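Pasting the sequence and the predicted coordinates here, then a few questions.
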Amino acid sequence: MRHPLRTSAGLAGAVLVALMVILAIIGPPIWGATAERIDSAAILQGASAAHPLGTDNLGRDILARVLVAGRLSLTLALLATLIGAGAGTVLGALPSVLPRRLGRLVTGTVNALVAFPGLLLSMFIAVVTGLGARGAVLGIGAAIAPGFARLTQTLAASVAKADYVAAARMLRVPRRRVMTRHILPNIAEPLILNLTQALGGALLALAGMSFLGLGVQPPSFDWGRLLFDGFSRIYATPAVALGPAVAVALAGIGFNLLGDALANAASRKPTPARKARLRAAPDTTGLGEPAPEAVLEVRDLTVAFPGGVTPVRGLSLTIAPGEIIGLVGESGSGKSLTASAIGGLVPYPGEVSAGRLRLCGADVRELPEAERRKLLGTSLAMVFQDPMASLNPALKVGGQLAEVATVHQGASRAEARGRALDRLGHVHIPEPARRARQHPHELSGGMRQRVVIAMGLMGSPRLIIADEPTTALDVTVQRQILRLLREVTDETGAATLFISHDIAVVGELCDRVVVMYAGRVVEELPVEELASGAAHPYTRALVASLPDMETDRSRPLASIPGRQPSPAELAEADGTAGGCAFAARCELATARCAQRPPLVDHGKAHRVACWEA
């Protein structure tokens, strides 16, 4: 509140709103008796010392009635706003959790209501439900709802694409719970700000309804009713209409100024899918026998999207227990999409195909949906580059970790919380009990990354996929996270797929290195051969671009000329047509590179796809 109150408009709005609230509280007890006292000797008097705003047709003091009417006016405005905001919020959030057709129906309904004039809608509802305060409140609430629905729909559409919402849907979390726990809490701030502005509009609208005779009926009275009663005398004694008019105007201005100031202050702060279909590859021959000891075995993995775009093509990979494999390459080479395909997280309309995709000895493609979700939920842990994409900012850290144990392992709340605290301590988070009660934004970047690793360890993962988990961290925290990954791998015996574009980090942490370029594996080699034994020109160029203590600082840093082709540019025919994707940037390219080289053995545990290697 301190920032919006620094502006003159925000301060004025806050003062006016505070005065109106105080008036609503103290008005009836202090001036209630005066407002109801009938004086036949003072009927229809003008302004005087005894009656500053005059009297009505029963001799009642109008000033006292204006002061008392504040409570009913504000109460009715608040009720109408809450009804409109509640109905509009639910209506706007439904498309993000309903099936597509029902979501379109709700969206069309919202669009139609927004196009309908609000005043006519409120008057229609008021007439149908009956004249009086109830009809006016329902009418104004119905007029407010479409605006809230449109705002909620826009905000929910952006939040619904977050990874934690996609994960909740994968876990078959009920739609109501997805909406109340994952979507609405994360869009609450702009809705609350809009609520303040809507309250001022509702106050003016209700006064207008009462002034037209559709709102509050005698013997009750609000500001609009008092304005209606005094309007017939406005030319003879204008003071009788001046009081309620000023009260309505000041209250409306106050709420709108405060709402605008809060919205402007909030706008300066940083603001916090369907899965692809998995199918077998058309040709699964020539794959050999499955590796019985491998934690992960992938053969001919391909990820395709409509329009001939294939970001990952024919990738094969095997990871043994306790082994850390580094997957490296430039941005856009298909590393993260490979990890998403293994974890079943490729967004629709992507299509994942594989000749073999085995995790912990089970072929993921052949498992029923329930068993596949259980296998991926308990045996696979994924650590993403941005932990805030995995953590729900509206929920506390401990509850998010405990959810893994309750959903996948059937643990009780107490057991799940105990395991969550144990896992937080396991990844060297100090004071785990206190940290578990905090929200993600209260933790540092390195600590949030540790929380995500702890979340993966809530089960008993056999495979850990770490997708550039140290990119956004400083070098000190980066080293701590790398050491933690090595400790976790050594202790649990899990296989780890470490994805990075930093060849130095991979060389420090990993046992083997798989190099990707333009969606394909171009080289696979032991990490000890990375610095001096790389055979593919692309791998050698990556190593050469890494400066060391002996690098001549007077010369420009080494770089790879040109750019990596996009997946759309690599749409190719069957077989080996299309050539080597790196040929345009390669100094060793020859006419033979017009044909794509196969990935072949190049020594012990070393494979390379290059004609000149």
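Received the coordinates, thanks.

Could you use CA atoms for every contact and neighbour count after this?
Noted.

Would you check how far apart the residue most central in space within the chain and residue 103 are?
Taking Cα atoms, centre = their mean, the centroid of the chain lies closest to residue 159, which sits 3.4 Å from it. Distance from residue 159 to residue 103, counting by Cα to Cα, to the nearest Å: 16 Å.

Centre of the chain to the longest helix along the chain, how far?
Assignment by DSSP state H gives helix 62-93 as the longest helix of the chain. Offset of helix 62-93 from its chain centre (Cα atoms, centre = their mean, to the nearest Å): 31 Å.

Next: stretch 420-428.
Worked out by Cα atoms, centre = their mean, stretch 420-428 lies 26 Å from the chain centre.

got the contact list for it?
398, 401-402, 431-433, 436, 450-451, 453-455, 457-458, 484 (Cα atoms under 8 Å, 6 or more residues apart in numbering).

Return the subset of those lying in helices.
Using DSSP H, these in helices are 398, 401-402, 432-433, 436, 450-451, 453-455, 484.

Quick one: which of the residues you listed is the most crowded by neighbours?
Highest neighbour count within these: residue 451, with 30 neighbours (other Cα atoms under 10 Å).

adding another structure so you can compare the two:
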Amino acid sequence: MTATTAVPKGTTTAVPKRTRRGAPWLAALRTPVGVCSAALLVTVALLAVLAPLLWGDRAAVVDTGAISQGPSGAHLLGTDSLGRDIFYRTLVATRLSVALALAATAIGVLAGLVLGLLPSVLPRRAGRLVTSGVNIAVAFPGLLLALFFAVVFGVGTRGATLAIAFALAPGFARLVQTLAAGVVGRDFVSAARIAGVGRFRLLVRHVLPNIGEPLVVYATIGAGGALLAFSGLSFLGIGVQAPDYDWGRLLREGLDGIYVNPAVALAPGAAVVLAGLAFNLVGETVAAVVGIRTPSARIRHRPVPPVRTAPAEETGDDPLLVVENLQVAFPGPAGWTAPVRGVSFTVGVGEAIGVVGESGSGKSLTGLAVSRLIEAPGVVTADRLDFAGTPLLTTPERELRPLLGTSLAMVFQDPMTSFNPTRRVGRQLAEVSEQHQGLSRSRALARAVDRLRAVRIPAAERRARQYPHEFSGGMRQRAMIGMGLMGRPRLIVADEPTTALDVTVQRRLLRLLARTRQAENAAILLISHDITVVAQNCDRVLVMYAGRIVEDLSATGLTYADPASAPRHPYTRALLAATLELDTDRDAPLPVIPGRPPEPSEVPAGCAFAARCPRATDRCRAEDPVPARVGQGHRVACWHPYEDAGRESGREAVASGGPE
């Protein structure tokens, strides 16, 4: 579930360079599948072009003195019933076999594309008729459709080509309809409609570019199926007719003498298999390129934290969560990028910790790393990452699953994407008790209803039978908390749970978290952009910037009520100065922090905030400060922290005006 690795000390994180346009394809061709697909495809292409020119005459020579002979020095694979060389005929048949398969694939893809996009262009009733027709056609086996269309279009090359094409079209059309339906409902398509973009242009400019990659993969793999189907029709005698021949016709002609000379039938059969394998392997290679943009196999150096941080200051005798020197890194074309670099903190039992910072500061990744939710190719490293006394990075996943499933709850920013849209909410909550507490299906569902009541969802029994899309945003957030309460959570990681909620729902949700904390004695790690919300609902605040904690202070210090715990870091004071309050002058321009945070792959040397800080010096640009203790439970990573407790001092770090 989480990718972890041990790394050597002292290695630096490489800065990715601009990727060459063809680099993903070159990387894919270096893989075993890529090498095999390229070799087979080049071989088939060369034979299709050169074989008729080089050996066409030899393949057509009739030798009545060498009828139905076995393999020999003169005839490598023997001869057919007219004394023609099987080896040369198999090579020459490559052109017609591959050309007909590609032609059928092209026609089928074009027809499927039209049928798949028609419902988005036609009026609703006509579109439903097209969709119904496609669904009925998909229900029939492809070979049955091919035989049906072969009878309709007639025996021969043209009829077989059209038959294979129209047998391929319904499946491709169904794929196009499904992909297009997922894109048509997005906001950028609605914006284009409002702007007056016509339906045809809407499809060409906004829909097709967003569904093109899977269609290319499907078409590439479909070419192999078309080759096999075409050979099957020729084998049945309704495909290619004499005097022309393809691999299917050669297989049919050689079947009668298979007991005398097996090579007569095995040679064209092997050609069909190898050519079909070439198309399928090419499809797999294309899928690998369009699905993975940054191949991690090319990265040679493992990531390590670029700067050692001070150990986390423990709270209480037995902290619930201990994080020391945490780093989360992801591979790039030329090295590793570390959005979280050297984070250290602790969370005590029943304590509420807030994590604030601008977008891209590493807040959410820190929460995901603590919850063991960083997926490969991401890598998590830490000197220490313990939850409830259990090391998360070294304990096997099988042993961690019961602990994390019952003692840690995760509240995601968008619970609509966190719930399975195809399952009822009650069943999803009940699954936790079934898996971790061994309850029966009925008892687990009853507990799920009880947990929904606990998070103040009205008509909990009825709501438990509903699907996530039938819940409002606030109710989904509460249901997500209810899922965490199915066990006995000791830590709740809330990743921006109030984002996109109105003020009333936000207040209810925060009260629910507070009640849960009090009732279960659970600790809370609240990740938010809103520093005011964090100050009102947390005991301590971690201020993050460019993947590091720049200040760890008491939440009461954010109000400047206690001079001893007032914020000292220029970034923290700039965030507070840019926060709007009820007495803010509405006629004055909005205060903003000048500049932008650095990209994770372009973090400068020294303090990352130096380029935006009014107190920065040459030392700040050269040396990265290590968090130092400046008071009880107060740490600051700054070479020139503020010493005064005045609120006005932070306003020198903000500018008046809109964002850049």
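All right, it came through fine. Only a predicted model underlies this, so the values are computations on that prediction, with no experimental measurement involved.

And the TM-score between them?
Taking TM-score structural alignment, normalised by the length of the first structure as the basis, the two superposed chains have a TM-score of 0.58; 399 aligned residues with a Cα RMSD of 4.4 Å.

Can you pick out the most distant pair from the contacts of stretch 420-428 of the first structure?
By the measure Cα to Cα, 402 and 484 form the most distant pair in the contacts of stretch 420-428 of the first structure, at 21.1 Å.

Can you mark which positions in the helix or strand encompassing residue 264 of the second structure are buried?
Following DSSP states H and E, one finds residue 264 of the second structure within helix 263-291. By 16 or more other Cα atoms under 10 Å, the buried positions in helix 263-291 of the second structure come out as 263-269, 271-272, 274-289.

Helices along the stretch 551-660 of the second structure, start to end?
570-577, 618-622 (DSSP state H, counting those that start in this stretch).

what's the matching range in the first structure for the first one?
Mapped onto the first structure with TM-score structural alignment as the criterion, helix 570-577 of the second structure occupies residues 537-544.

how about the helices of the stretch 551-660 of the second structure in CSV, adding mean neighbour count and distance to residue 405 of the second structure?
Shown next, in CSV, are those (neighbours: other Cα atoms under 10 Å; distance: least, Cα to Cα, whole Å):
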stretch, mean neighbour count, distance to residue 405 of the second structure
helix 570-577, 24, 35
helix 618-622, 15, 43
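
Distance to residue 33 of the second structure added to the ones you listed, as CSV?
Output for the helices of the stretch 551-660 of the second structure, formatted as CSV (distance: least, Cα to Cα, whole Å):
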stretch, distance to residue 33 of the second structure
helix 570-577, 50
helix 618-622, 47
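
Residue 296 of the second structure is nearest to which of the ones you listed?
Nearest to residue 296 of the second structure, of these and by Cα to Cα, is helix 618-622 at 30.9 Å.

List of residues touching that closest one?
Contacts for helix 618-622 of the second structure (Cα under 8 Å, 6+ apart): 604-608, 610, 639.

Show me which of those residues are buried.
Judged by 16+ other Cα under 10 Å, buried ones among the contacts of helix 618-622 of the second structure: 604, 607-608, 610, 639.

now, which of those sits nearest residue 569 of the second structure?
residue 639 (9.3 Å).

is it true that that closest one touches residue 628?
No: taking Cα atoms under 8 Å as the definition, residue 639 of the second structure is not a contact partner of residue 628, at 9.6 Å.

so can I have a markdown table of the ones in helices among the contacts of stretch 420-428 of the first structure showing distance to residue 253 of the first structure?
Shown next, in a markdown table, are those (distance: Cα to Cα, whole Å):
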| residue | distance to residue 253 of the first structure |
| --- | --- |
| 398 | 43 |
| 401 | 46 |
| 402 | 47 |
| 432 | 48 |
| 433 | 47 |
| 436 | 43 |
| 450 | 48 |
| 451 | 46 |
| 453 | 51 |
| 454 | 51 |
| 455 | 49 |
| 484 | 57 |
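
burial count for the aligned residue in the first structure for residue 387 of the second structure?
Superposed on the first structure with TM-score structural alignment, residue 387 of the second structure falls opposite residue 359. By other Cα under 10 Å, 22 other residues sit near residue 359 of the first structure.

What's the local residue count around the nearest residue to residue 359 of the first structure once chain neighbours are set aside?
The shortest distance from residue 359 of the first structure to any non-neighbouring residue, by Cα to Cα, 6 or more residues apart in numbering, is to residue 296 (4.8 Å). Number of residues near residue 296 of the first structure (other Cα under 10 Å) recorded here: 25.

Then residue 548 of the first structure?
The burial count for residue 548 of the first structure: 10, using other Cα under 10 Å.

any idea where the helices of the stretch 151-300 of the first structure begin and end?
So, for the stretch 151-300 of the first structure - with DSSP H, counting those that start in this stretch - the helices run 163-170, 175-177, 188-211, 223-231, 239-267.

Identify, out of these, the most deeply packed stretch.
Mean neighbour count (mean count of other Cα atoms under 10 Å) peaks for helix 223-231 among the helices of the stretch 151-300 of the first structure, with a mean of 24.
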